[in-house]
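>>> okay, sequence plus prediction incoming.
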Amino acid sequence: MAKSMCDYIQLRDVQLPVPVYLQRDAWRRTNKPQPATFSVRLSYPAALISLAAENDTVGHTLDYGTLYRSIESAIISSNKDAIPDENAGDPSTRPSHSKDIVDVALTISDAAHKVLWSEIGATEHAKDDAVYLDHWFTEKKEEITVDLHLPKAILRAERGLFCTLVTRRRPVKEEDNFMDFDLTVRIEGIRCACIIGVNPHEREDKQIVELALTFRQSKGKTHMIPKEYQTMVSKVAESVDKTSYETVEALATHAAKIVLVEFPLDEVTVRVEKPSAMAFVAFSGLEITRAASFFGVSRRPA
């Protein structure tokens, strides 16, 4: 069988019928439910997809319904420790919860991984079958991408909190801690009002600026993903509100400095946009990436 590229099976823009629970909600309250949407995309052997197409049968492919129900079940199971028992007399005995958006994304990815391999195993091919010559098997092309959006996770971020988790190679044994992954966490729609611009009319009144903060991590890196989203966004927004820069370059650098000096992070990407600056342009601005070392800050390895 000729070597082929991977195919993909996906669920897009899934509105979870059950809420997720994080350590803190937008008002910093613990164990409060909030809505979430997600998409999941799994690489799949093209040889098996071809067999499904040739025979016009689902016997060689992955069942969407099984994938969805497994993810939903995993989310419900992960919520059990977060939902307080209202009959518990002492609130301090109620379960505490420390999940953040990355943990939820990993729950979805783990559930998808289990379904992927259970479905491939169910196709019942002999070990010497030509289907296993597909480079998905020979070159270990397994890849699962989860995009998760919590629209109401952060009070001053109108577009919410986003997480993209891409996992590839998984540990062979449970005690192994190796995983090939890329992780991106993004905070969108941080709206501030400040004096910004070089034109005389821009120096008279405050105008709205919209910020986004992006954090990226991959295997072997530490100090890359924040934990205190609420506190960070509040500090950045409150500081930006008081600024009076002429350029978005200076404003973006100011925001990056707040993040990297006041929080234990190694790098941040800051996007600053001015929606009111040009009449026929929806947003004008720039995006910068800065490391903590740019501001003279060094971090010890974790």
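Received it, and whenever you're ready, just let me know what you need.

>>> all contacts plus neighbour counts: C-alpha atoms, from now on.
OK.

>>> Val248 and Ile288 touch, don't they?
No: applying Cα atoms under 8 Å as the test, Val248 and Ile288 come out as separate, 10.3 Å apart.

>>> more crowded one of these two?
Val248 (21 against 14; other Cα atoms under 10 Å).

>>> return the distance of the more buried one relative to Thr57.
56 Å (Cα to Cα, to the nearest Å).

>>> over to Ala193?
From Ala193 to Thr57 the distance is 57 Å (Cα to Cα).

>>> more neighbours, these two?
Legend: neighbour count by other Cα under 10 Å for Ala193 and Thr57, higher for Ala193 (17 against 11).

>>> just checking, what packs against the helix or strand hosting Gln10?
For Gln10, the element it lies in under DSSP states H and E is strand 7-15. On a contact count with 3 or more Cα pairs under 8 Å, 6 or more residues apart in numbering; DSSP states H and E, strand 7-15 meets strand 37-44, helix 64-79.

>>> how about the helices in this protein?
46-55, 64-79, 101-122, 135-138, 229-241, 248-262 (DSSP state H).

>>> how many neighbouring residues does the nearest residue to His149 once chain neighbours are set aside have?
Once flanking residues are discounted, His149 sits nearest to Phe162: 4.6 Å by Cα to Cα, 6 or more residues apart in numbering. Counted by other Cα under 10 Å, the residues lying close to Phe162 total 23.

>>> please report how far Phe162 lies from Ala105.
Applying Cα to Cα to Phe162 and Ala105 gives a distance of 10 Å.

>>> what touches both of these two?
Residues within reach of Phe162 and of Ala105 at once, by Cα atoms under 8 Å, 6 or more residues apart in numbering, are Asp147, Leu148.

>>> and of the helices and strands packed on strand 7-15, who's closest to Ala252?
Of all those, strand 37-44 sits nearest to Ala252, with 29.3 Å by Cα to Cα.

>>> quick one: contacts for the residue nearest to Thr37 when sequence neighbours are not counted?
Once flanking residues are discounted, Thr37 sits nearest to Gln15: 4.6 Å by Cα to Cα, 6+ apart. Contacts for Gln15 (Cα under 8 Å, 6+ apart) come out as Pro35, Ala36, Thr37, Phe38.

>>> another one to put next to it:
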Amino acid sequence: MTDSNSNTKSDPPAPLQSSFQVLSSAGESFASVRVQNLQGTISVGRDAWGRANKLQPALISTCVSFAQPFGTASSGDVVNAETAHYGNLSKNLLSTLNLFDASSPPKDPNVVGKAETEGPSSADVFELLWVGLTGRVVDGSQRVLPLDQVPFLDTGKLRSLELTVLLPKASLLGEGCSLTVTACFKEGADGNPLKAYARSIRIHGLRVPTLIGVNANERKAKQMVLADVVIDKLDVTRDIHPEVERMVVDAMEASSFETLEALAVHIGNKILSDFRIGDDPKPARERGWQVKISLSKPIAVPLAECPTIEIKMGADLP
């Protein structure tokens, strides 16, 4: 993203915290603008089978929260610097997404081969989207937008910013996988405007036949269990959702637990103790990750949509 016109001066990066910590630090929002599920397609990340560089749909959502209420923007019934034009916000996100499609393919055969097997990660695209909005990289440490370009958002007027990229076709048994960054901002800051930021991935709506339950009828056959898995305080940028999904599905398929609570803790411990990034021997627990597991049994209670339990475990948690 850098070039000869960019400001390459670096500032200390903002600390990586949990999403809860960042939103708590930001405080209550008095005014915000949201864009939900902006649709595009791109060859990014990894698909449901773990293959890289495959064209797939992407849904982009963002929430821009301002430090001050809408004053003259509301009283004067005009779109001004107190708010963000949601039409232009959408155009900014889509035009940034299209930068990958507009890029010229590499000519070096070695580079071409690597691009075909690896391709851009979800985090690569995310970085571009974030830079287009704020002018800085995700941790705020460096301004990489050329000096003659103004970022879409004035970070000095922001309380928080949340950006999510959802790949709805990137899960074999679920409703998709998403990457989310949430940041809170300092008031009148020189240099890095971020107070803190959080990065998380989520596997949405896994549907796995599971042997679970305390009743005699539930011990005779597997029933469908819905699972949502969130990994927070994520300190890596590579796409890991296929491996995380496989680990969760394996744990659920092998289950003989009677309670959702025991199964959820088992899944959380499996991720924290056994999941590793490539050849790095450090387990997820030592990386400081936090894992949130939500499990539902849709047919367990006839007159309710579904009973659900949710647990959160990992670094800095009981």
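Thanks, I have it. Every value quoted in this text rests on a predicted model; they were computed, and no experiment measured them.

>>> now the TM-score, please.
The TM-score (TM-score structural alignment, normalised by the length of the first structure) is 0.72; 257 aligned residues with a Cα RMSD of 3.3 Å.

>>> ok so, going back, now the helices and strands packed on strand 7-15 of the first structure as a markdown table including distance to His113 of the first structure and mean neighbour count?
Below are those laid out as a markdown table (distance: least, Cα to Cα, whole Å; neighbours: other Cα atoms under 10 Å):
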| stretch | distance to His113 of the first structure | mean neighbour count |
| --- | --- | --- |
| strand 37-44 | 8 | 20 |
| helix 64-79 | 9 | 17 |
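
>>> mind checking which of these is nearest Lys242 of the first structure?
strand 37-44 (34.2 Å).

>>> hang on, the earlier thing: out of the contacts of Gln15 of the first structure, which comes closest to Leu67 of the first structure?
After measuring those against Leu67 of the first structure - Cα to Cα - the closest member comes out as Phe38, at 12.9 Å.

>>> how close does the closest one sit to Leu260 of the first structure?
From Phe38 of the first structure to Leu260 of the first structure the distance is 29 Å (Cα to Cα).

>>> cool, and Pro91 of the first structure?
Counting by Cα to Cα, the gap from Pro91 of the first structure to Leu260 of the first structure is 36 Å.

>>> those two - which one has more neighbours?
Remark: of Pro91 of the first structure and Leu260, Leu260 carries more neighbours, 22 against 11, as counted by other Cα under 10 Å.

>>> for that one, what is the corresponding residue in the second structure?
Leu260 of the first structure maps onto Leu272 in the second structure when the alignment is built from TM-score structural alignment.

>>> any idea how far Ile240 of the second structure is from that match?
In terms of Cα to Cα, Leu272 of the second structure sits 14 Å off from Ile240 of the second structure.

>>> list the contacts of the match of Leu260 of the first structure.
Counted by Cα under 8 Å, 6+ apart, Leu272 of the second structure has contacts Pro283, Ala284, Arg285, Trp289, Val291, Gly314.

>>> make TSV from the residues you listed and add distance to Thr72 of the second structure to it.
As requested, the contacts of Leu272 of the second structure are exported to TSV (distance: Cα to Cα, whole Å):
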residue	distance to Thr72 of the second structure
Pro283	52
Ala284	48
Arg285	48
Trp289	43
Val291	43
Gly314	45
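
>>> and the two most separated of the residues you listed?
Pro283 and Val291, at 13.0 Å, using Cα to Cα across these.

>>> those two - which one has more neighbours?
Using other Cα under 10 Å as the criterion, Pro283 of the second structure and Val291 rank with Val291 on top: 27 against 16.

>>> for Leu303 of the second structure, see how far away the residue nearest to the more buried one when sequence neighbours are not counted is.
Once flanking residues are discounted, Val291 of the second structure sits nearest to Ile231: 4.7 Å by Cα to Cα, 6+ apart. In this view, Ile231 of the second structure and Leu303 of the second structure are 32 Å apart by Cα to Cα.

>>> ok, now Ser75 of the second structure?
Separation of Ser75 of the second structure from Leu303 of the second structure (Cα to Cα) stands at 48 Å.

>>> over to Gly76 of the second structure?
50 Å.

>>> just Ala251 of the second structure next, same as before
29 Å.

>>> more neighbours, these two?
Ala251 (17 against 7).

>>> buried ones in stretch 306-318 of the second structure?
Buried residues in stretch 306-318 of the second structure, counting neighbours by 16 or more other Cα atoms under 10 Å, are found at Glu310, Lys312, Met313, Gly314, Ala315.

>>> need those in a markdown table (columns: distance to Val165 of the second structure).
Converted to a markdown table, these look like this (distance: Cα to Cα, whole Å):
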| residue | distance to Val165 of the second structure |
| --- | --- |
| Glu310 | 23 |
| Lys312 | 23 |
| Met313 | 24 |
| Gly314 | 24 |
| Ala315 | 25 |
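
>>> which one of these is nearest Cys184 of the second structure?
Of these, the one sitting nearest to Cys184 of the second structure (Cα to Cα) turns out to be Ala315, at 21.0 Å.

>>> pretty sure the closest one sits against Trp289.
Yes: contact criterion Cα under 8 Å: Ala315 of the second structure and Trp289 qualify, at 5.8 Å.

>>> what does Thr164 of the first structure align to in the second structure?
Under TM-score structural alignment, Thr164 of the first structure pairs with Thr180 in the second structure.

>>> and its match, how many neighbours?
21.

>>> hang on, it packs against Tyr197?
No: counting by Cα under 8 Å, Tyr197 is not a contact partner of Thr180 of the second structure; they are 10.4 Å apart.

>>> picking that back up, show me what contacts the residue nearest to His149 of the first structure?
Counted by Cα under 8 Å, 6+ apart, Phe162 of the first structure has contacts Asp147, Leu148, His149, Leu150, Val185, Arg186, Ile187, Glu188.

>>> find the nearest non-adjacent residue to the aligned partner of the second one in the second structure, please.
If I follow you right, that is Leu148 of the first structure. For Leu148 of the first structure, the aligned position in the second structure is occupied by Val165, per TM-score structural alignment. In this structure, Val165 of the second structure finds its nearest non-sequential neighbour in Ile60, 4.7 Å apart by Cα to Cα, 6+ apart.

>>> again with Glu258 of the second structure
Gly213 (4.2 Å).

>>> counterpart of that neighbour in the first structure?
Alignment note (TM-score structural alignment): Gly213 of the second structure maps to Gly197 of the first structure.

>>> how close does the residue mapped onto Glu188 of the first structure from the second structure get to Cys177 of the second structure?
Correspondence of Glu188 of the first structure to the second structure, assessed by TM-score structural alignment: His204. Counting by Cα to Cα, the separation of His204 of the second structure from Cys177 of the second structure is 6 Å.

>>> neighbour count winner among these two?
Cys177 (25 against 22).
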